[in-house]
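In: Return a 3D structure for these sequence lines:
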Amino acid sequence: MIIYFIIALGLAWLLQSIFGFWQIRHFNRTFAEYRRLGRVAVGKRTGLFRAGTVVLFVIDKRNKILKASKMQGVTVFSRVRPLPGFEEKYLLKIGPEELAPHDRLTKMAIEDALRTFDIVTKGGDIPPKKTPLQKLMNLYTKKRGET
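Out: Predicted structure coming up:
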């Protein structure tokens, strides 16, 4: 009986890997297509046990948004879809009125795209985000009084 459980677990992992590969391939093809149109500003808000969101803004030389898309979801079935309301607007002039109709995770991903774009255009490096393990280790060292 346990062998069937192990086989089922292995098949589920294999299926998830295949679907994950297809999702990444779809995203990479979309990104490559967008790069042919112009520069691309990318923002993300990842979720461990909730929906993750990635936004893509294709912009011209004057930072005018030519195309806006997002990929949001918890599963490997999420795909890149149009993000309405941003075409023909200037990326750095996106304000609360453009963000209002969108959900919290999308707003956070858009803000990340704006922050990342600002850092890159000024010649800076994007600081890597801490992993959950790094955050846990920081908590542990703070409790012990280490720096």
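In: only C-alpha atoms for contact and neighbour calcs from this point on.
Out: Will do.
In: Test my guess that Val55 contacts Met71.
Out: Yes: with contact defined as Cα atoms under 8 Å, Val55 counts as touching Met71 (6.5 Å).
In: Can you tell me what sits against stretch 67-81?
Out: Applying Cα atoms under 8 Å, 6 or more residues apart in numbering, the set of residues contacting stretch 67-81 from outside is 16, 19-20, 23, 26-27, 30, 49-59, 82-84, 86-87.
In: Between Val55 and Met71, which is the more surrounded one?
Out: Counting neighbours by other Cα atoms under 10 Å for Val55 and for Met71 shows that Val55 has the greater number, 27 against 19.
In: To compare against the first, here's the next sequence to fold:
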Amino acid sequence: MTTTLIAIALIAWCIQIIFSWLQIRRFNRAFLAMKRGTYLGIGRNETTRFKPRVLIAISLDEHQVVIDSVLMKGITVFALPKPIAQLHGLSVANIIPENIFPNDSACQSALIVALSAKNNN
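Out: Model (predicted):
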């Protein structure tokens, strides 16, 4: 019985490692496919145990206008990267995270972090 439980735990652990690797690979592919500008920022929200983790990557051109973006949000390893269409074409000065994500404080926080390095320069 103990051997069976250990074997099940080991198999579950290996499956989780494989799914995590696939998720990282999906994000890296989306990230590498982004149009490159003069600034590329990545932000994530503060992590809590049972709320979705959010990763946002944005790319700005030389005029500080968003030319590409990626959002990855989820609790499980099945989260997929998606573009944030409402950001494309906006100037950094016109981006208000509360307007882009009105009901999602995690996405607002990640967007603020992604833009914060640009504002510090």
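In: related to what we said a few turns ago, out of the contacts of stretch 67-81 of the first structure, which end up buried?
Out: Neighbour counting with 16 or more other Cα atoms under 10 Å marks 20, 23, 27, 52-59, 83, 86-87 as buried within the contacts of stretch 67-81 of the first structure.
In: Now do the helices in the second structure.
Out: Counting by DSSP state H, the second structure has helices at residues 2-33, 97-100, 105-120.
In: In CSV, list the ones you listed along with distance to Gln64 of the second structure.
Out: Conversion of those to CSV gives the following (distance: least, Cα to Cα, whole Å):
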stretch, distance to Gln64 of the second structure
helix 2-33, 19
helix 97-100, 16
helix 105-120, 9
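In: Return the most buried member of the ones you listed.
Out: Using mean count of other Cα atoms under 10 Å, the stretch among the helices of the second structure with the largest mean neighbour count is helix 105-120, at a mean of 18.
In: elements contacting that one?
Out: Packing partners of helix 105-120 of the second structure (3 or more Cα pairs under 8 Å, 6 or more residues apart in numbering; DSSP states H and E): strand 39-44, strand 53-60, helix 97-100.
In: what residues does that helix touch?
Out: Residues outside helix 105-120 of the second structure that contact it (Cα under 8 Å, 6+ apart) are 39, 41-46, 52-58, 92, 97-98, 100-101.
In: what about it, distance to the chain center?
Out: The chain centroid and the centroid of helix 105-120 of the second structure are separated by 11 Å under Cα atoms, centre = their mean, to the nearest Å.
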